[in-house]
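Visitor: What shape does this take:
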Amino acid sequence: MTMHSSVILDMQGIEKSFGPVKALRNVNLHVRKGEIHAICGENGAGKSTLMNILSGVYPHGSYGGRILFGGEERRFRNLRDSEHAGICIIHQELALAPMLSITENLFLGNEKSKGGLIDWTAAHDAARVLLDRVGLSEPPETLVGDLGVGKQQLIEIAKALAKDVKLMILDEPTASLNERDSDTLLNLMLELKAKGVTSIIISHKLNEISRVADAITVIRDGSTVDVMRYAVDEVSEARIVKAMVNRELADRYPRREPKLGETMFEIRNWRVIDPSHHDREAIRSVNLKVRRGEVVGISGLMGAGRTELALSVFGRLFGRHIGGTVHLNGREIDTSTVAKSIGHGLAYVTEDRKGAGLVLGDSIARNIALANLKAVSSFGFMIDDHSVLDVARDFREKLRIRSHDVLQKVANLSGGNQQKVVLSKWLFTDPEVLILDEPTRGIDVGAKYEIYSIVNDAVAAGKCVLMISSELPELLGTCDRIYVMNEGRFVGEFTAAEATQERIMGAIMTNQALVN
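Guide: All right, here's what the predicted structure looks like:
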């Protein structure tokens, strides 16, 4: 990859504290003009804090150290200051207004005006130019809420380009994207690099980093621990991982000797009508079996129906006119409500931990107790705070949740530790069947390993696990068997010995061609 001699960004000796907690200590970051610079580190390492300092979210005076951008020392007081200098940050949670059009989103706060009024003709024309730059052909009048997540990411990039961006920061840009949309976004980053746009990418997906990055800075425990440049250094995933977690992860997935029992969980002839399109079957005659002690994966492209299947089974949270039966240990069970599902031993760990899995403003202890309040109540209705704390402390120790104490708000935890709280909440219900929907999305390799270990412990204890994941290496590394889903139905099934990325994608694409 091309080396660039001029440094556009130089962050020197950055330090930041939140009360007694030191989040950053002497962090240095040097980004060259026209390169793609990756920042890696475990959740909680300080990556987002560093970017919030750079973008003015944490104003000058609230941190130590110096920021030089374009050769000048900068003292950003807010986000507007950094954007005025040409720095734009695109967060993992997109900052778009879904009920406004593409044009309105692109120029929100930066409207095209003439004579004090918005010049819609000029705005739409400018929007078309920007959309063309990011490879979108949608009419500028299209509501952003009508677009998929992948296209919304491209709108965010177009929005940055509208502000004459010189340095673009992308925080986990592909975390919510399928493989096709991820490819589109990464290709766009390379195209913008060729046109002189400098980018910083924060990502846990090491294969994506190796594909686009010119350099990597690794942050651990609030400090810079390694800097690698592809043109001059030996860069490998093993080196990156070791720098991130300060230990070798020779095997990314903990070893497990499967001890499979009889069929424990079964879905028969499951059919679901899409609640938004009454003439469309979202799930079509799905049959599924999971044995005691088995981890079974469900693979498929985004929109294949994987989450819809899980939600329709767990309390019928999705769909209408649901048909078919659910069986546990050979007996048909009623899962028509969440309470009944939990009562029969089902647990569902949502893919949206922040929006649906946790009460972010509440404590670790209260979040863990939420799905099984009966177990921490006296006389059936009075919650025993001491019991809540005892249970939370037990799970904090067993799952190694990193926090000051169990009274800490979950909003202040890293993504990996938030996920452990969600898992603790459901493990506290002592489930027979654990349904995991994207269980490691947006968390680092060290925390992933710990999540996989928790899964292994669950099946070793005689439970069964159904894992939905968009990451094929994750399914291949953890599952005993994998179902492949497309267009609401299963189109393939492979044992661990049979499964490969090529076979899984082949099943998806072959059957997609048949469906289309």
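Visitor: switch to C-alpha atoms for all contacts and neighbour counts from now on
Guide: OK.
Visitor: Break down the stretch 151-300 of the chain into its helices, ranges please.
Guide: 179-194, 206-212, 237-245 (DSSP state H, counting those that start in this stretch).
Visitor: show me where the stretch 1-150 of the chain has strands.
Guide: 7-18, 21-32, 36-40, 64-69, 72-73, 87-90, 113-114, 117-118 (DSSP state E, counting those that start in this stretch).
Visitor: on that earlier part again, the helices of the stretch 151-300 of the chain: which one's closest to residue 339?
Guide: Proximity to residue 339 (Cα to Cα) singles out helix 179-194 among these, at 35.1 Å.
Visitor: returning to what we had before: tabulate the helices of the stretch 151-300 of the chain (a markdown table), appending mean neighbour count and distance to residue 329.
Guide: Below are the helices of the stretch 151-300 of the chain laid out as a markdown table (neighbours: other Cα atoms under 10 Å; distance: least, Cα to Cα, whole Å):
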| stretch | mean neighbour count | distance to residue 329 |
| --- | --- | --- |
| helix 179-194 | 17 | 36 |
| helix 206-212 | 16 | 40 |
| helix 237-245 | 19 | 41 |
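Visitor: first vs last residue of stretch 171-179, how far apart are they?
Guide: 17 Å (Cα to Cα, to the nearest Å).
Visitor: Can you pull out the residues in contact with that stretch?
Guide: Stretch 171-179 is touched from outside by 48, 89-92, 149-150, 153, 181-182, 185, 201-204, 301-302, 441-442, 470, with contacts defined as Cα atoms under 8 Å, 6 or more residues apart in numbering.
Visitor: Distance from it to the middle of the chain?
Guide: 7 Å (Cα atoms, centre = their mean, to the nearest Å).
Visitor: Going along the chain, name the strands of the stretch 151-300 of the chain.
Guide: With strands called from DSSP E, counting those that start in this stretch, the stretch 151-300 of the chain shows them at 167-171, 198-202, 215-220, 223-229, 263-273, 281-291, 295-299.
Visitor: Burial check on the residue nearest to residue 154 when sequence neighbours are not counted, number of neighbours?
Guide: Using Cα to Cα, 6 or more residues apart in numbering and skipping residues adjacent in sequence, the residue nearest residue 154 is residue 134, 6.2 Å away. Residue 134 has 23 neighbours, counted by other Cα atoms under 10 Å.
Visitor: Likewise for residue 423?
Guide: Going by other Cα under 10 Å, the residues that sit close to residue 423 add up to 25.
Visitor: Now do the same for it: helix, strand or coil?
Guide: With DSSP: H, G, I helix; E, B strand; the rest coil as the basis, residue 423 sits in helix.
Visitor: wait, which of the strands of the stretch 1-150 of the chain is closest to residue 164?
Guide: Minimum separation from residue 164 across these (Cα to Cα) falls at strand 87-90, 8.9 Å.
Visitor: in that closest one, what's buried?
Guide: By neighbour count on 16 or more other Cα atoms under 10 Å, the buried set for strand 87-90 is 87-90.
Visitor: To compare against the first, here's the next sequence to fold:
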Amino acid sequence: MQIQMKGIHKSFGTNQVLSGVDFDLREGEVHALMGENGAGKSTLMNILIGLHQRDEGTITIDGQETYFTNPKEAEQKGIAFIHQELNVWPEMTVLENLFIGKEMTSKWGLLNSTKMKALANAQFAKLAVNLPLNGEAGDCSVGQQQMIEIAKALMTDAKVIVMDEPTAALTEREIQKLFEVIASLKKDGVSIVYISHRMEEIFAICDRITVMRDGKTVDTQAIPDTNFDEVVRKMVGRELTERYPVRTPALGDVVLEVKNASHKGLFENVNFSVRSGEIVGFSGLMGSGRTEIMRALFGLDTLDSGEIHVRGKKVSIRKPDDAVKLGIGFITEDRKDEGLVLDFSIRENMVLPNLFSFTSKGLISDKKELDFVNTLIKRLQIKTQSGETPVRSLSGGNQQKVVIAKWVGIGPNVLILDEPTRGVDVGAKREIYQLMNELTERGVAIIMVSSELPEILGMSDRIVVVHEGKISGELSREEATQENIMTLATGGQ
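Guide: As a prediction, the model looks like this:
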């Protein structure tokens, strides 16, 4: 299938999102679509599948002008979309999510569970995924839910698959398996639009790249004809001198110490500490227990045994409010369901954990609130017309910035960052890294969980590796290599 989109324009109210975008897709190619958050990448693809309607421009599929009225119609014609924001139904089983709207029935009209399970297991085997088909999707991790979405799209026998940040929540092993599947699809003539902020992936698997900036097409080139620095310059309109800013940490006293922490079935005998001014990176494969440890630290889950000490004093954290009062902030990996109230404005989300600081005698000071919100919007360069914009309407990366702003705003002593740059463009990533450096310079202790090994290596002062719920090793900055981390993450010594 060949697709050509020419002169595509789209506005939402007074907000011009696309201004004459050109994009074409050849049969059997992997075409990267890159740009900063808010550049219009997802909007362009949503117009292709009929989720949004264009204001101007033409779409040609296999030489014929074609416009879909809804995504179902696009899927029936062979175009599938794996969205950045997960669309699983948490109360339904994994199997029900895979076949929702496409259920298989017997000649008597009854659900053919045997056939559906066979197809599901075959697809999961290709992806090297092991999930209970009868288990609730809501019990799966973000990464596992992402694999459900990928499997669902692959089962449609699509001729074109749009992948919007498909690896954002996946581990290195799962990413490599997905790349093998992409290579196989490509051999079969399937075309893939690959939207990602991970530059290494783009240069590893893509044939061509189209760069967008501020709702316009900047350039389209063959991958061998370009390089990292050129792509970044086109994306952000400026040079990024280094991907990871230089760190010169001045470590202080131990701020947080965890002793023999356990939660049956999730993690056991976890011991680690973090000092003021330090970034401790947590690495490990998906399901290793990294996120579960952080959730227990913040009071979202309980500890069966063990102790938490803040500045040398044993504390009890039974709920998030206890953690916040101790100066602990938690940027969750699941921004959509846990990090934000999507129907609230940017302002309402930012002030939620810190509302008491804007009140006097029971009344909220609008001026204090406005100054606080505008400062954070400017500091984090959140693309919005005002603080009253609903968070739901922001791009994924700008939503992530709001989550970060929300917790930075409490003035934390300890900040837990779980996948802080998931779905965030290269320019915004550097802004987040610089913010992390600024926070540690002020004495904040940071714990960063990340599936991106370059990020772990680039920003951590120490690296703690988790394997099957246990800490398998700790590496200094000098000892840390991708090979050493992966050896520990897979149970080696």
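Visitor: rewinding a little: may I see the buried residues of strand 87-90 of the first structure arranged in a markdown table, with distance to residue 57 of the first structure as well?
Guide: Below are the buried residues of strand 87-90 of the first structure laid out as a markdown table (distance: Cα to Cα, whole Å):
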| residue | distance to residue 57 of the first structure |
| --- | --- |
| 87 | 12 |
| 88 | 12 |
| 89 | 10 |
| 90 | 13 |
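Visitor: ok, back up a step: hey, which of the strands of the stretch 1-150 of the first structure is tucked in deepest?
Guide: Of those, the one with the most neighbours on average (mean count of other Cα atoms under 10 Å) is strand 36-40, at a mean of 26.
Visitor: Show me what residue 81 of the first structure aligns to in the second structure.
Guide: For residue 81 of the first structure, the equivalent position in the second structure is taken to be residue 73, counting by TM-score structural alignment.
Visitor: Tell me which of the strands of the stretch 151-300 of the first structure lies nearest to residue 482 of the first structure.
Guide: Here strand 295-299 is closest among those (Cα to Cα), at 4.5 Å.
Visitor: Which residue numbers in the second structure does the closest one align to?
Guide: So strand 295-299 of the first structure is aligned with residues 279-283, judged by TM-score structural alignment.
Visitor: With the first structure overlaid, report how far that stretch is off on average.
Guide: When the first structure is superposed, stretch 279-283 of the second structure averages 1.0 Å from its matched positions, counting by mean Cα distance after the TM-score superposition for the first structure.
Visitor: what's in contact with that stretch?
Guide: Counting by Cα under 8 Å, 6+ apart, 274, 290, 440, 445-451, 453, 456, 459-466, 485, 489 sit against stretch 279-283 of the second structure.
Visitor: Next: stretch 41-50 of the second structure.
Guide: By Cα under 8 Å, 6+ apart, stretch 41-50 of the second structure touches 8, 17-18, 33-35, 52-54, 59, 67-71, 73-75, 79, 81, 162, 164, 195, 212.
Visitor: In the first structure, point out the residues matching that stretch.
Guide: The aligned range for stretch 41-50 of the second structure in the first structure is 47-56, by TM-score structural alignment.
Visitor: In helices only, show me the contacts of stretch 279-283 of the second structure.
Guide: 290, 440, 453, 456, 459, 485, 489 (DSSP state H).
Visitor: The first structure: which residue goes with the second one?
Guide: This points to residue 440 of the second structure. Match for residue 440 of the second structure (TM-score structural alignment): residue 459.
Visitor: The third one too?
Guide: Under the alignment defined by TM-score structural alignment, residue 453 of the second structure is paired with residue 472 of the first structure.
Visitor: Do I have it right that that match meets residue 499?
Guide: No. The pair residue 472 of the first structure / residue 499 is not scored as a contact, 9.9 Å apart, by Cα atoms under 8 Å.
Visitor: I'd like the distance from the match of strand 295-299 of the first structure to the chain centre, please.
Guide: With Cα atoms, centre = their mean, you get 17 Å for stretch 279-283 of the second structure.
Visitor: Flag every buried residue along it.
Guide: Neighbour-count burial for stretch 279-283 of the second structure [16+ other Cα under 10 Å]: 279-283.
Visitor: do the same with stretch 500-516 of the first structure
Guide: 500, 504-505, 507-509, 511.
Visitor: separation between residue 124 of the first structure and residue 282 of the first structure?
Guide: 36 Å.
Visitor: So between these two, which is more surrounded?
Guide: residue 282 (25 against 19).
Visitor: I'd say the more buried one and residue 488 touch.
Guide: Yes. If you go by Cα under 8 Å, residue 282 of the first structure and residue 488 touch, sitting 5.3 Å apart.
Visitor: who touches both of those two?
Guide: Taking Cα under 8 Å, 6+ apart as the contact rule, residue 282 of the first structure and residue 488 both touch residue 305.
Visitor: Tell me which stretches of the stretch 301-450 of the second structure form helices.
Guide: 320-325, 346-351, 366-379, 396-408, 426-441.
Visitor: Just give me the match in the first structure for residue 382 of the second structure.
Guide: Taking TM-score structural alignment, the alignment pairs residue 382 of the second structure with residue 401 from the first structure.
Visitor: Could you pull up the residues touching the residue nearest to its match when sequence neighbours are not counted?
Guide: Leaving aside its chain neighbours, residue 401 of the first structure sits nearest to residue 417 (5.5 Å; criterion: Cα to Cα, 6+ apart). Applying Cα under 8 Å, 6+ apart to residue 417 of the first structure gives the contacts 401-402, 447.
Visitor: Can you tell me what residue 16 of the first structure aligns to in the second structure?
Guide: So, by TM-score structural alignment, residue 16 of the first structure is matched to residue 10.
Visitor: what does residue 202 of the first structure give?
Guide: Correspondence of residue 202 of the first structure to the second structure, assessed by TM-score structural alignment: residue 195.
Visitor: quick one: contacts for that match?
Guide: Per Cα under 8 Å, 6+ apart, neighbours of residue 195 of the second structure: 32-34, 41, 162-166.
Visitor: what's the distance between it and residue 37 of the second structure?
Guide: 11 Å.
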